[in-house]
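> A structural model of the following input is requested.
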Amino acid sequence: MRMTHVVRIEDLSPHMRRIVVGGEALEDFPLGQEGAHVKAVFPKPGEKEPKLGLMLGAKKWMRSYTIRTFDEHKQELSLDFAVNDHRGLATDWASQAQIGDLLGIAGPGPTKYTNYQAHWHLIVADLTALPAAAAALEKLPTNAKGYALIQVPTTADIQPLKKPKGIELNWVIGPYQHKNLLLEKVQQVEWLNEEPAIFIAAESAQMQEIKLYIKTKPGYQKKLTYASGYWKA
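From the prediction side, this is the model:
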């Protein structure tokens, strides 16, 4: 585990805040891990310094976050937080974060994307998984083809993303509470031939509905599919 401190804060949109942490503890942080996750270790409410270690109850103060970028020269790690949409340990910390605040970092863990060289790709993500989707798009080869469907609350939350020309990017605008807008969009996709690499990350129940649908489609392979409930309504 590494102790870092906040060096920069950038509001990317009304519901997404980038917090860049740095420090000498990142000197040996591995390269090329964008899209993988770290465990962010937060201070307990009312305290300034997180407790590092795997003591009893430690997991209560940890949350998984995607590595958006890492600058080895500046020793700076960028994490994007969904904010102003719901309350919780991580979102509350990110909403109130200030330069110099301390954050523990454990990991990184493995990258979840199943096959960057697949015949085609289907990436489905809500606001909380936008950083992971963005990192995956950046790592796809230039000849990649397929679809990326990303849901955000408002048009102001749309971000410029780097992607191959063959990936059709569709922004799904609207709240998650009333219906599964991502599922509706997936059902409209023209399913391509051969086996796709599939990445689904969204609210847990909605992710399950999308997964059940895609399992009925031709070319679906469990080994090429990553599906995760990033949070629960």
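
> going by C-alpha atoms from here, please, whenever you check contacts or count neighbours.
Fine.

> name the element the spatially closest residue to Lys162 that is not a sequence neighbour belongs to?
Ranked by Cα to Cα, 6 or more residues apart in numbering and with sequence neighbours excluded, the top spatial neighbour of Lys162 is Glu138, at 5.7 Å. Element membership of Glu138 [criterion: DSSP states H and E] is helix 130-139.

> that helix packs against which elements?
In terms of contacts (3 or more Cα pairs under 8 Å, 6 or more residues apart in numbering; DSSP states H and E), helix 130-139 is packed against strand 120-125.

> my read: Leu140 touches Lys162, true?
No. When contacts are counted by Cα atoms under 8 Å, Leu140 is not listed as touching Lys162 (9.9 Å).

> name the next helix or strand downstream of the helix or strand harbouring Leu149, please.
Secondary structure from DSSP H and E places Leu149 in strand 145-152. For strand 145-152, the following helix or strand on the C-terminal side (DSSP H and E) is strand 166-173.

> here's the other one to compare against:
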Amino acid sequence: MLDRQRIRHDLRVREVTVSAVSQISPSMRRITFSSPTLDDFLAPGPADHVKLFLPDEHGAINAPAVDAEGRLRRPEAPLISRDYTPRAWRAAEGGHEAQIDIDFVLHEGGPATNWARAAAVGDHLVIAGPRGSRTAPLEAARAVLIADATALPALARWLETLPGRTVIDVIVWGSDEADAEYLDVRLRTRIASLNWVPADAPSSALEDAVAGIDFETGTFVWAAGEASALIPVRRHLRGLETLDRRDLDVQGYWKRGVVALDHHAPLDPSDPE
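Predicted coordinates:
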């Protein structure tokens, strides 16, 4: 089993302000948040996530708070929240406050997409977490990374975090070819092979792409995206004798037909961990 450190963080809830908005690919919008509360922000794991608390139809943001004893206090009003990977963090410098970038996929709708489409400099949000991190396996000789559009920010972080000696194969599925520009030249130089499975490919295309890889002993595999599509992928990977199950990290970021999927829930209840 490859070594991956688990790190627990103090529970933090931060009020942040939009300081920049940019369209970085046809379906991906980057929102930069600034705040002095981000000075001690830590997210060393490539797939770390924070929880964004979004405004309701009246513009009110209902969010939890941390009391003096470090316990989380939830408001009585309903919470509207979604999980996102922090793409980058920058320390306060040159007159600007500490910043983080969050990349939003602009899909067919939903509270996060609708907020991101209309976001402007000066808008406010509340961000909580991350509660914990799991670091990259820095001694891995090879890694296979599998992502859909919602997992592209985490994929980019994996490409930045894994050491240069790690050979990296990448499969991206369910995304338009135009979104390939999200992975810039700097990131692409880290990829040994890239298989881009388009959004209109047959439902079996992802599984076929994974089955076409020769997984060597000691390979690390990370996969994230739409949960239903990843179930047969994980079953295939777990059946390979060359892979240690403890070196498989498969996460359902969302599930078709399910609102606000808890990505900590079992990917496939019929196939337990």
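
> TM value for the aligned chains?
The TM-score (TM-score structural alignment, normalised by the length of structure 1) is 0.88; 230 aligned residues with a Cα RMSD of 2.3 Å.

> quick one on the thing from earlier: who has more neighbours, Leu140 and Lys162 of structure 1?
Leu140 (19 against 13; other Cα atoms under 10 Å).

> ok, the nearest residue to the more buried one once chain neighbours are set aside - how many residues close by?
Here the nearest residue to Leu140 of structure 1 in space, its sequence neighbours aside, is Tyr116; by Cα to Cα, 6+ apart that works out to 5.5 Å. Counted by other Cα under 10 Å, the residues lying close to Tyr116 of structure 1 total 15.

> now the element after the longest strand seen in structure 1, going C-ward?
When structure 1 is parsed with DSSP state E, its longest strand is strand 2-13. Scanning forward in sequence from strand 2-13 of structure 1 by DSSP H and E, the next helix or strand is strand 16-22.

> returning to what we had before: the residue nearest to Leu140 of structure 1 maps to what in structure 2?
Under the alignment by TM-score structural alignment, Tyr116 of structure 1 pairs with Leu138 in structure 2.

> and for Arg18 of structure 1?
In structure 2, Arg18 of structure 1 lands on Arg30 (TM-score structural alignment).

> mean distance between the strand holding Leu149 of structure 1 and structure 2 after superposition?
Aligned to structure 2 and superposed, strand 145-152 of structure 1 gives a mean residue distance of 2.0 Å (mean Cα distance after the TM-score superposition for structure 1).

> please look at Leu230 of structure 2 and Tyr253 and confirm they touch.
No. Contact between Leu230 of structure 2 and Tyr253 fails when scored by Cα under 8 Å: they sit 10.1 Å apart.

> mutual contacts of the two, please.
Ala224 (Cα atoms under 8 Å, 6 or more residues apart in numbering).

> counterpart of Ala119 of structure 2 over in structure 1?
Aligned by TM-score structural alignment, Ala119 of structure 2 pairs with Ala97 of structure 1.

> and that match, what is it in contact with?
Counting by Cα under 8 Å, 6+ apart, Ala97 of structure 1 touches Val6.

> over to Tyr116 of structure 1?
Lys139, Leu140, Pro141, Ala197.

> now do Arg8 of structure 1
Shown in contact with Arg8 of structure 1 (Cα under 8 Å, 6+ apart): Ile19, Val20, Val21, Ile99.

> recalculate using a threshold of 10 Å.
Contacts here follow Cα atoms under 10 Å, 6 or more residues apart in numbering; on that basis Arg8 of structure 1 touches Arg18, Ile19, Val20, Val21, Gly22, Glu76, Ser78, Ala97, Gln98, Ile99, Gly100.
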